[in-house]
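Undergrad: With the input below, show me the fold.
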Amino acid sequence: MSGSLLAWYDRYARVMPWRVGPADRAAGIRPDPYRVWLSEVMLQQTTVAAVRDYFRRFTDRWPTVTDLAAAADAEVMAEWAGLGYYARARNLLKCARAVVADHGGVFPATREGLLALPGIGPYTAAAIAAIAHDEPATVVDGNVERVMARLHAVETPLPAAKPELVALAAGLTPADRPGDYAQAVMDLGATICTPRNPACGICPWSAPCAARARGIAAQLPRKTPKAAKPVREGTVWVARRADGAILLETRPERGLLGGMPGFPGDGWDGAGGGPPLAGDWRLAGEARHTFTHFHLILSVMVDPDASDAPLRGAFVARPAFRPADLPTVMRKVWDIASGTFGHS
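TA: Below is the predicted model of the structure:
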């Protein structure tokens, strides 16, 4: 079965800035483990379309893992802003520095060696090992789960079905061209075996697909209904001095939005406290944002003429303040606050 899929991949492989295509691979060009690793970390819970520009900017600015390891934390976090899940950015730096410090700037070539690096879990280790080193590791993301569920008509709902789907995927992983095969299955799920309206008529695995034969392909994989997300409320304070400086604080390394700059808050995220200074606060509006596990409603309090010394955080001169460096929820807060300041 892998042969028919690889033949399809050789014709229809997606072109991506981090990928060595099948023709180049056949010509002997090897994927750069750094680029494979960086793309896989960026792609976690994020779309290919969203990642392309981030990947290009990162690799233009830090073309090797050694370059990234030497980068300032704040610069990397600023470039990451907008991709979300900021723990990934922190782990990105930890991993890069471990590769440089412990492995001479060379990524381990095996799944087991990769798993020993900070921030690399089973999926990412398997993806790097397969794609960069042609180890026959089993790579299973959401696309592969969907393909396996349909190919074998697995009706057990996710996430309970995960172990079975991984085992089925492992049984199909070939010893020949495992890196191309891993990318081929993911491409199949992303372009043909899509969540809605799968294009079974042009699928290279149409004939052996059990779900297609039973007419239930579009219904799989089944999923256990998710519980409704709770709503969390909080307050955030945005202070501006007469000279235009803006009050910011760096969030704790651990926890939500860890290590990122932001406006002082009241503890909606487990950090923070009361107002950061005794100002003339007024309500500017509400900022709404959805995280993985909850919806957030923030009351945005502003003081456009702050003069007291802050109890926490520090004022940043207006020319040095870049809203683009803020995480998404804080950019939403700034959009509301700056409207009351008369400039952005």
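
Undergrad: going forward, measure contacts between C-alpha atoms and count neighbours the same way
TA: Noted.

Undergrad: Give the other helices and strands that the helix or strand where E164 lies contacts.
TA: For E164, the host element (DSSP states H and E) is helix 162-172. With contacts defined as 3 or more CA pairs under 8 Å, 6 or more residues apart in numbering; DSSP states H and E, helix 162-172 has these neighbours: helix 142-151.

Undergrad: could you give the angle of the helix it packs on to helix 162-172?
TA: Relative orientation of helix 142-151 versus helix 162-172 (axes from the mean of the first three to the mean of the last three CA atoms, to 10 degrees): 80 degrees.

Undergrad: residues in contact with helix 142-151?
TA: Taking contacts as CA atoms under 8 Å, 6 or more residues apart in numbering, the residues outside helix 142-151 that touch it are 154-155, 162, 165-166, 168-169, 185-190, 193-195, 205, 208-212, 217, 220-221.

Undergrad: For it, buried residues please.
TA: N143, V144, E145, R146, V147, M148, A149, R150, L151 (16 or more other CA atoms under 10 Å).

Undergrad: out of these, who's nearest R61?
TA: Minimum distance to R61 across the buried residues of helix 142-151 is 30.5 Å, recorded for N143 (CA to CA).

Undergrad: How about residues contacting stretch 162-179?
TA: 1-2, 127, 130-140, 144-145, 148-149, 181-182.

Undergrad: Let me know the distance separating V41 from Y54.
TA: 12 Å (CA to CA, to the nearest Å).

Undergrad: Please generate a structure for the following sequence too, so the two can be compared:
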Amino acid sequence: MTIHEQQSEIQQEAKLFFSRFLLEWYQGQKRDLPWRRHRNPYYIWISEIMLQQTRVDTVIPYFNRFIERFPTVESLADAPEEEVLKCWEGLGYYSRARNLQHAAKQVKEQYGGQVPNDRDAVFGLKGVGPYTAGAILSIAFNRPEPAVDGNVMRVLSRYFLIEDDIAKGPTRVAMERLAAELIPEGEASHFNQALMELGALVCTPKSPRCLPCPVMEHCAARLAGCETSLPVKTKAKPPRPEER
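TA: As a prediction, this is how the structure comes out:
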């Protein structure tokens, strides 16, 4: 066996270990979040838009109030914009709410009020980027689509000792490809949520909790002693202030 073949075999073992033990950990440690109590793609979509740039604890009461007021795609599509913005008040980034309502109208008019189970259709919704599309398709429909956000890139950077700048497009594409390879057959919904959960609760930005981490045994960054220096990320320009 060549050195390249040995390295490839080790890498494959690390991938299999990661997927297996991450899923086992998630089943016992996952948080009870309101959008996880359903496989309703509309609820999952709402939660993912709200969670952009907003903490989970902040989102929970907003999510509950929002779906109580707008329980279906049609109710959101037909609501006055001011009412939607009022329900959003306090979450900030009001363009998210406007895009969400615009997309709800698309779903009502083009797909009969049912969130589509189709990659191109979901990508075509206003305000839905690669991460949100992957989250909707994988979590709601169990489609083997990657859902790669900052939490996920941090986990993958550390576990596989990836030192490429995660702020750059080619790195994100490579991360999405890697994340897709890790999804066990038939487990896309749970696996992607597990990966997000690990980044949120254990593999945190400044002080990763390596000891209780279910995949620490094969974490390349931990073994190299550089887990706190990853991921590599250049600073983005601050967002412009947004008026309602």
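
Undergrad: average offset between the helix holding E164 of the first structure and the second structure?
TA: Following the fit onto the second structure, the mean deviation recorded for helix 162-172 of the first structure is 2.1 Å by mean CA distance after the TM-score superposition for the first structure.

Undergrad: what range in the second structure matches that helix?
TA: Helix 162-172 of the first structure corresponds to residues 172-182 in the second structure, going by TM-score structural alignment.

Undergrad: Over to stretch 211-220 of the first structure?
TA: Under TM-score structural alignment, the counterpart of stretch 211-220 of the first structure in the second structure spans residues 221-230.

Undergrad: Show me which positions of the match of helix 162-172 of the first structure end up buried.
TA: Buried residues in stretch 172-182 of the second structure, counted by 16+ other CA under 10 Å: R172, M175, E176, L178, A179, A180, E181, L182.

Undergrad: from those residues, which is closest to P239 of the second structure?
TA: For those, the nearest to P239 of the second structure is R172 (20.2 Å; CA to CA).

Undergrad: Now the buried members of the contacts of stretch 162-179 of the first structure.
TA: 2, 127, 130-140, 144-145, 148-149, 181-182.

Undergrad: Next step: those residues restricted to helices.
TA: Among these, the ones falling in helices (DSSP state H) are S2, A127, A130, I131, A132, H133, V144, E145, M148, A149, Y181, A182.

Undergrad: The second one against V139, yeah?
TA: Meaning A127 of the first structure. Yes. If you go by CA atoms under 8 Å, A127 of the first structure and V139 touch, sitting 5.5 Å apart.

Undergrad: what do those two both touch?
TA: With CA under 8 Å, 6+ apart, A127 of the first structure and V139 have common neighbours A182.

Undergrad: Which parts of the first structure are strands?
TA: With DSSP state E, the ranges of strands along the first structure come out as 231-241, 246-250, 261-262, 282-290, 295-306, 314-316.

Undergrad: want to try TSV for these, with mean neighbour count and distance to A50 of the first structure as columns?
TA: TSV is the format used below for the strands of the first structure (neighbours: other CA atoms under 10 Å; distance: least, CA to CA, whole Å):
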stretch	mean neighbour count	distance to A50 of the first structure
strand 231-241	20	27
strand 246-250	21	26
strand 261-262	23	22
strand 282-290	16	18
strand 295-306	21	22
strand 314-316	17	30
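
Undergrad: Dump these into CSV; add distance to A101 of the first structure as well.
TA: Formatted as CSV, the strands of the first structure follow (distance: least, CA to CA, whole Å):
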stretch, distance to A101 of the first structure
strand 231-241, 39
strand 246-250, 27
strand 261-262, 28
strand 282-290, 37
strand 295-306, 40
strand 314-316, 33
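
Undergrad: Out of those strands, the one nearest T340 of the first structure is which?
TA: The closest of these to T340 of the first structure is strand 282-290. By CA to CA, the value is 6.8 Å.

Undergrad: Show me what the closest one packs onto, helices and strands only.
TA: strand 295-306, helix 328-341.

Undergrad: how about those in TSV, adding distance to V316 of the first structure?
TA: Output for these, formatted as TSV (distance: least, CA to CA, whole Å):
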stretch	distance to V316 of the first structure
strand 295-306	13
helix 328-341	14
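
Undergrad: closest to G105 of the first structure out of the ones you listed?
TA: Nearest to G105 of the first structure, of all these, is helix 328-341, at 32.3 Å by CA to CA.

Undergrad: angle of the closest one against strand 231-241?
TA: Orientation check (the same axes, to 10 degrees): helix 328-341 of the first structure against strand 231-241 gives 50 degrees.

Undergrad: If you count neighbours, what's buried in helix 328-341 of the first structure?
TA: Neighbour-count burial for helix 328-341 of the first structure flags T328, V329, M330, R331, K332, V333, W334, I336, A337, S338, T340, F341 (criterion: 16+ other CA under 10 Å).

Undergrad: from these, which single one is nearest F294 of the first structure?
TA: V329 (13.0 Å).

Undergrad: Map D73 of the first structure onto the second structure.
TA: Per TM-score structural alignment, D73 of the first structure is aligned with E81.

Undergrad: Next up, the contacts around that match.
TA: Listed by CA under 8 Å, 6+ apart, the contact partners of E81 of the second structure are R98, Q101.

Undergrad: Okay, it and V122 of the second structure: tell me how far apart.
TA: Noted for E81 of the second structure: a distance of 22 Å to V122 of the second structure, by CA to CA.

Undergrad: Quick one, which of the contacts of helix 142-151 of the first structure are buried?
TA: Looking at those with 16+ other CA under 10 Å, the buried ones turn out to be 154-155, 162, 165-166, 168-169, 185-190, 193-195, 205, 209-212, 217, 220-221.

Undergrad: any idea which residue sits dead centre in the first structure?
TA: Nearest residue to the geometric centre of the first structure (CA atoms, centre = their mean): Q44, 3.9 Å.

Undergrad: The residue mapped onto M50 of the second structure from the first structure: how many residues sit nearby?
TA: Counting by TM-score structural alignment, M50 of the second structure lines up with M42 in the first structure. Counted by other CA atoms under 10 Å, the residues lying close to M42 of the first structure total 23.
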